[in-house]
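Asker: make a model of this:
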Amino acid sequence: MTNNSTCTETDLKPYYAITYTFILIPGLIGNTLALWVFYGYMKETKRAVIFMINLAIADLWQVLSLPLRIFYYLTGTWEFGRGLCMLCFYLKYVNMYASIYFLVCISVRRYLFLMHPFKFSDCRRICDVYISILGWVLVCVACLPFPLLRLQRDANNTCFVDLPVAQIGLSTSIAMVTTGELLGFITPLLIILYCSWKTILSLKEKNSASHDLGEKKKALKMILTCALVFLICFAPYHISFPLDFFVKTKKIENGCAQKVISVFHAVALCLASLNSCVDPVIYYFTTDEFRRRLSRQDLQDSIQLHTLAHIRKHTRAVLRTDTMDY
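Answerer: This is a model prediction of the structure:
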């Protein structure tokens, strides 16, 4: 017989609200700035810029849904309709797995250009566009079970963590969790670790020129940073996910175990959301072009060029109006 008297419920909603408030402003500014920078030097480099743009878009989608999450966790009630609730709930998982997908793409792209520069030098940017489109389709389809399992009629005025989960059989639960863990976490992790390991081995080659050595160090820095963000933001969630799923589907009934798992899962969810404001830090510290474009001089030049272009456009419009008057 389990003793549940010492395992009181903990209200985790304030912690969600605090975390999402902390993420909101840096995530909004960082990803908007990242998209502006990537648009500016998209024609200058082939180094995974398309994947970085898609990663920033995925993060921005998540950030734009945070105000509604914060409102719900502060008030405890949802007044915006079931459709918007499920959309925001769905975007959370689309963002997470799209981020995982594009972190893997960035790591593989840097690794391939480094280790096989002649073989992949002719790979046009359109290839990355097709890979990105395919990734979005796969992620959006694969994440559909998350909202579909929460479409319950008795969920009035509740959303997010309070949504009830449909009861399914143990064998189906194990199959779904195993598939999600293998495809959504373990396989991407192994790919990133493989790219890191092969890049580290290439640094030990004695016949590498100084230029090649510098490029390898830059690539390794990018790949290791992706691996670090991957482990910090997504590993805790994928450890807690199967446990929390079995709690919500009543496969784990011990009160103390449920409380511990719920708290751990809440922390893991917050860490997974943190990637929205951590990813712009990756761009800044691992991409030379990003730092250069954000430098004081480049920023001033860009603003001046934008201002001049606006003045010229306005002047042409005025001249065109004057000509029409005549």
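Asker: use CA for all of it now, contacts and neighbours both
Answerer: Fine.
Asker: for this protein, which residue occupies the most central location?
Answerer: Residue closest to the average C-alpha location in the chain (Cα atoms, centre = their mean): Ser99, at 3.3 Å.
Asker: tell me where the stretch 51-200 of the chain has helices.
Answerer: 82-115, 117-120, 125-142, 145-148, 170-181, 187-203 (DSSP state H, counting those that start in this stretch).
Asker: for the fifth one, which outside residues touch it?
Answerer: Looking back up the chat, that one is helix 170-181. For helix 170-181, contacts defined as Cα atoms under 8 Å, 6 or more residues apart in numbering pick out His238, Pro242, Phe246, Lys251.
Asker: so who does the last one touch?
Answerer: For Lys251, the residues meeting the contact criterion (Cα under 8 Å, 6+ apart) are Leu170.
Asker: quick one on the thing from earlier: just checking, the residue nearest to the centre of the chain touches Trp61?
Answerer: No. Between Ser99 and Trp61 there is no contact under Cα atoms under 8 Å: 11.3 Å.
Asker: any idea how far the closest residue to Ala58 other than its chain neighbours is from Leu183?
Answerer: Nearest residue to Ala58, sequence neighbours excluded (Cα to Cα, 6 or more residues apart in numbering): Asn95, at 5.1 Å. Separation of Asn95 from Leu183 (Cα to Cα, to the nearest Å): 16 Å.
Asker: here's the other one to compare against:
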Amino acid sequence: MAVNESSDCFLTNRVLEKYYLSTMYSLEFTLGVIGNTIVVFGYIFCLKKWKSGNIYLFNLSISDLLFLCTLPILVNSYSHDQWSKEDILCHSNRFLLHANLYSSILFLTAISVDRYLLIKHPFGDHVLQRRRTAVMVSVAIWIGVILELLPLVHFLEPLTPTNNYKCLDYASSGDPATNLIYSMFLTVFGFLVPLLTMCHFYVKMVRVLKTRREQGSSGLTLEKPLALVILTVAIFSLLFTPYHVMRNVRLASRVPALNVSECTQEVISTIYIITRPFAFLNSAINPVFYFLMGDHFRDMLMAKIRQLLGRPTATGK
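Answerer: Okay, the predicted model is just below:
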């Protein structure tokens, strides 16, 4: 009976990977590529004056596009249950996937800090609001994420006949005890610290808004940045928390010393599989920020589209 239960659990995970993951990643690829491509071209061709927030948002879009480039390989592999036998392709794919996750978190954190500074220093006179500073911070984020994730390549399990040459995700490969330690490190410094930073500046923003309202200042122009920071924190909580929790639980369940039953491991793996696409759903959602976060980006983009559509008519006249 135990063998049958274990087989059923394993079969469920195979079905989830083949149909659920391939479907979710396909949707994320389609929506993400369209949204982020529009944003990138919109920034390049429509935005004349770049500010610090624009630089962070542009880097966020580049990060999303790099991740989205990995999805066709994953979709094809999961849907056909056929994997490339090259370690380099597998590990680079997993590396880019995690690089997007943690660079997105950091760029969204930087954007939240920038939103606070915009309210605190509306004339852009703070050193962190300068374009040169934003470029330096962006470069530091990219370098920091790369250095932070270099051990990941070592911890990923190589493709062998034992695992049927399958490109295993991080939580399902390698030595679970060692990987759990590294996963906790990523959870704390890659996710929790940025989340607490965002919450800290969210509280500071609320205090600034409250002070200005008490002084009789109009709050109409301040409600939008506040709503966006709340939205960002909500995205952090809803999308990233379940993934990080279940990744650590998945690794812990594989530690031999804990003696977790095989079927229990598969149930945990099932929940972990469900959370994975939601963690990367931010790549499809992030373009929303480009249309909402000030600088009249949406108006400029629509004006550019109307201009392009109107050229043939103008020529015909």
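Asker: wait, which of the helices of the stretch 51-200 of the first structure is closest to Asp301 of the first structure?
Answerer: Of all those, helix 125-142 sits nearest to Asp301 of the first structure, with 26.9 Å by Cα to Cα.
Asker: whereabouts in the second structure does the closest one align?
Answerer: Mapped onto the second structure using TM-score structural alignment, helix 125-142 of the first structure covers residues 131-148.
Asker: would you mind getting the average deviation of the matching stretch from the first structure?
Answerer: For stretch 131-148 of the second structure, the mean deviation from the first structure after alignment is 0.8 Å (mean Cα distance after the TM-score superposition for the first structure).
Asker: how about that stretch: buried residues?
Answerer: For stretch 131-148 of the second structure, a neighbour-count test (16 or more other Cα atoms under 10 Å) marks Arg131, Ala134, Val137, Ser138, Ile141, Trp142, Val145, Ile146, Glu148 as buried.
Asker: which PyMOL command selects the buried ones in the contacts of helix 170-181 of the first structure?
Answerer: Buried residues within these, by 16+ other Cα under 10 Å, are selected in PyMOL with:
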select buried, resi 238+242+246+251
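Asker: the contacts of helix 170-181 of the first structure in helices, which ones?
Answerer: Here DSSP state H is the test, and those give His238, Pro242, Phe246 as lying in helices.
Asker: circling back to that earlier point, can I get the buried residues of stretch 131-148 of the second structure in CSV with distance to Arg115 of the second structure?
Answerer: Shown next, in CSV, are those (distance: Cα to Cα, whole Å):
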residue, distance to Arg115 of the second structure
Arg131, 14
Ala134, 13
Val137, 15
Ser138, 16
Ile141, 18
Trp142, 21
Val145, 23
Ile146, 26
Glu148, 26
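Asker: between those residues, which is nearest His296 of the second structure?
Answerer: Using Cα to Cα, these come closest to His296 of the second structure at Arg131, 18.2 Å.
Asker: now do the closest one against Ile55 of the second structure, distance only.
Answerer: Taken as Cα to Cα, the span from Arg131 of the second structure to Ile55 of the second structure is 8 Å.
Asker: flag every buried residue along stretch 307-315 of the second structure.
Answerer: Within stretch 307-315 of the second structure, no residue is scored as buried using 16+ other Cα under 10 Å.
Asker: sorry, that was for stretch 168-181 of the first structure
Answerer: Ser173, Val177, Gly180, Glu181.
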